[in-house]
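> Build me a model from this:
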Amino acid sequence: MPRHSIQPTRSCRRLTLLNSSLSGYGWHSTLDTAFAPYAAEGLVPARIVRVYGDLCDAATASGPVRAGIAPITSSDPLKWVCTGDWAALDLGGDPFLVRALLPRSTAIVRNTSTRRSEGQVLAANVDHAVVAVSLAAELDLGRVERFLALAWESGAQPLVVLTKSDLVPDPALGHLLADTEAAAPGVQVLAVSAVTGEGLDVLAAILSGTTSVLLGQSGAGKSTLVNALLGEEPQQVRAIRDADGKGRHTTTTRDLLPLPGGGVLIDTPGLRGVGMWDAESGVAQVFAEIEELARECRFHDCAHTAEPGCAVLGALEDGTLPQRRWESYLKLLRENARIAARTDARLHAERRREWKRRAASGRASAEAKRGGRTPR
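Here you go, the predicted structure:
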């Protein structure tokens, strides 16, 4: 493949239709300072559009390119190149190469659900984290709270979008909106329908000129929502099973897609598991009213179990604090603490292995010197 051409991937075909300036992809003046050292080295700025293996598609001021990312691959998954990253590209070789990443302003991170308890960055440098929830299935407020904890922790502004609102009659829709708003303090909740167009203009106005990421389970209607926002159909949409309202994955990679009104949207595959990853402050933000209640307890170290003057227990007793919400709060805190403990244990074990390796290497070197041999 010639080094000045790329294969016609879906993301890159879309890039060719845009203005060549990176401002359309979110570049702003504050990034100039961060990129200055790389510019001095002859590197060019780019935004990562899609990652697959050791290659990525990226947008530059002169157009789309494909580049290798192996040179900056790290053992830490949190430092891997991700969709939404701002990168410094070396266009002087064949292939082009990503030499460095600019510091991330925000990052959506989840636990990979592996035994190693590693974090995975789903999207970087995001302004809005849009949580898509399908109304074709029973509303799971606990899952909404889980997504919102990750969103708040990232530094992005969360937004909940209830999709397929045309499937729900008005009275029921009002109740679902109210229940979701109660589970999402400080977060705007929209009901939208790609069929009737309800709420799409409001959503498009919110996302305009920003970087947004779309999160949700498979079957949440994300691909249909992306198609409606883009005014075309770049995403394959499969039929939803009538029996349970669930769908299949229609997006297999995380793609950065330019919006007609300005700004970009990062579409993600349906997430089966959304594990906590160092999200204690995000959990506190989702359950702000519980954190506020805890500050009103008589004792500053109240465990909220049987202590006198416990404001949390009082709110549970009089119904001010729903039992479901309290249990969801405790569940996410326990999970986050468990993952943190496992991560600490893993890092400690890795450090011990490294110490042992270095000690063994030092002993071998010393023995070789004593024997007059050059250590291998």
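
> rest of the way, CA atoms for contacts and neighbours
Fine.

> ok now the helix or strand harbouring Leu150, how far from the chain's centre?
In the assignment (DSSP states H and E), Leu150 maps to helix 141-154. Centroid separation for helix 141-154 versus its chain: 11 Å, with C-alpha atoms, centre = their mean, to the nearest Å.

> Strands of this protein, start to end?
Using DSSP state E, the strands of the chain run over 44-52, 55-60, 63-68, 86-90, 96-101, 107-111, 119-124, 128-134, 157-163, 188-191, 211-215, 255-258, 264-267.

> Would you mind pulling the contact partners of the fourth one?
For strand 86-90, the external contacting residues (C-alpha atoms under 8 Å, 6 or more residues apart in numbering) are 35, 38, 42-48, 67, 96-102, 104.

> please redo it, this time with the cut-off set to 7 Å
With contacts defined as C-alpha atoms under 7 Å, 6 or more residues apart in numbering, strand 86-90 is touched by 38, 43-48, 96-102.

> So what's the residue count around Ile108?
Residues lying near Ile108 (other C-alpha atoms under 10 Å) number 23.

> Can you name the residues that contact the most centrally placed residue in the chain?
With distances taken as C-alpha atoms, centre = their mean, Ile108 lies nearest the centre of the chain, 2.8 Å away. The contact partners of Ile108, by C-alpha under 7 Å, 6+ apart, come to 121-124, 150-151, 154.

> Also this sequence, please, to line up against the first:
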Amino acid sequence: MIKTLKEWGFPQAYQNIFPDFIPARIIRAHRQKYEVASPAGLFQADLAGKLMFLADDPSELPQVGDWVAIQPLDDTHAYIMERYERRAVLSRAKVGGFGSEQVLAAHVDLAIIVQSMDQNYNLNRLERYLVQIRACEIQPAILLTKSDLCTPEELAQKLQEVQQIAGEARVLQYSLFQEDLNPILDLLPAAQTAVVVGSSGVGKSSLVNRLLGQEIMETSAISHSNQKGRHTTSHRELVQLSNGAFLIDTPGTREFGLSQSGEALEMTFEEIAELADSCKFRGCSHQHEPGCAVQEALEDGRLEWRRWESYQKLQREQEHFAMDKVNRRKKDKALGKMYRAIQGESRKRKGRS
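The predicted structure follows:
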């Protein structure tokens, strides 16, 4: 239950926007069924018809972390009447969505990228998370789990590799045998919200349980065949820690498609952006042009081929999503025009009859 709206991060600017309803925050969502916390208590909530039918896209529907205005029906049930304007939304390209986005969490201050240091360790995937999170204008942090499975030499090498691509993002390591959780808790001030993201089996839910001091998130044992955890979280959920901060656990993501553009790609690949500025020709494609600083750096080893290939792949994906988004809007506009024409013709027929 919310004791005060301020301690739950309710923005001051939202005061008195929906005076006829009670502010509440969505703590759990599953197929348009919600659990919300409010000063009046916890409620199982359904969407009011207006919200459900006026949404142009599923991403506009309330998600975990959203602030909403509710109307209680009784002591345990309520309707969600309005959704407050979002800030700091973590999203990704919807799988097969052709330019559509999936909102993972709203009102996020920090995104903790969890990557294990076993077979799941993947620098390309980490770069993908960093680009998308920065594009959403959310501060990233990196937590490397299962460090106990590495030799000291392997641990040192992987930490160095991650530090080189992390930029300003904090990098921490963690294992289930670690007793001191203060370095992680220091990332999470009271009333702020962090979302935990990462692939299946990297230990996200186990981490949340440790921080909570109790088994809230369901976890599974390590698979002996591949030494990977079986992720069992199937929905997103917001929980409050003892220090007053909030965590949103998310299901493991096989794909984390880019849905944003802007400067996030250049921020994550700063060395490539700096090299591109030194090319002889403006608009250099960095393929065959003379005086290309990128190609020169690749040849003499100052730029890793892995980094360059990862950058190119993410750049193409951003461009592809942007094109799909434009085409989808054109299609939606054409369908809307056709629908209005059909409605007009129907009214004419009724007028003649």
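
> So for Ala279 of structure 1, which of the strands of structure 1 sits nearest?
strand 107-111 (8.9 Å; C-alpha to C-alpha).

> Any chance of the contacts of strand 86-90 of structure 1 in JSON lines with neighbour count as columns?
As requested, the contacts of strand 86-90 of structure 1 are exported to JSON lines (neighbours: other C-alpha atoms under 10 Å):
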{"residue": "Tyr38", "neighbour count": "19"}
{"residue": "Leu43", "neighbour count": "21"}
{"residue": "Val44", "neighbour count": "19"}
{"residue": "Pro45", "neighbour count": "26"}
{"residue": "Ala46", "neighbour count": "26"}
{"residue": "Arg47", "neighbour count": "25"}
{"residue": "Ile48", "neighbour count": "28"}
{"residue": "Phe96", "neighbour count": "18"}
{"residue": "Leu97", "neighbour count": "23"}
{"residue": "Val98", "neighbour count": "28"}
{"residue": "Arg99", "neighbour count": "19"}
{"residue": "Ala100", "neighbour count": "20"}
{"residue": "Leu101", "neighbour count": "21"}
{"residue": "Leu102", "neighbour count": "14"}
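
> what about Arg104 of structure 1, distance to Arg13 of structure 1?
For Arg104 of structure 1, the distance to Arg13 of structure 1 equals 26 Å [C-alpha to C-alpha, to the nearest Å].

> tell me the helices in structure 1, going along the chain?
10-15, 30-40, 141-154, 170-183, 200-207, 222-230, 280-286, 288-295, 311-317, 323-370 (DSSP state H).

> can you list these in JSON lines and add distance to His249 of structure 1?
Output for the helices of structure 1, formatted as JSON lines (distance: least, C-alpha to C-alpha, whole Å):
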{"stretch": "helix 10-15", "distance to His249 of structure 1": "17"}
{"stretch": "helix 30-40", "distance to His249 of structure 1": "35"}
{"stretch": "helix 141-154", "distance to His249 of structure 1": "18"}
{"stretch": "helix 170-183", "distance to His249 of structure 1": "25"}
{"stretch": "helix 200-207", "distance to His249 of structure 1": "23"}
{"stretch": "helix 222-230", "distance to His249 of structure 1": "9"}
{"stretch": "helix 280-286", "distance to His249 of structure 1": "27"}
{"stretch": "helix 288-295", "distance to His249 of structure 1": "33"}
{"stretch": "helix 311-317", "distance to His249 of structure 1": "40"}
{"stretch": "helix 323-370", "distance to His249 of structure 1": "26"}
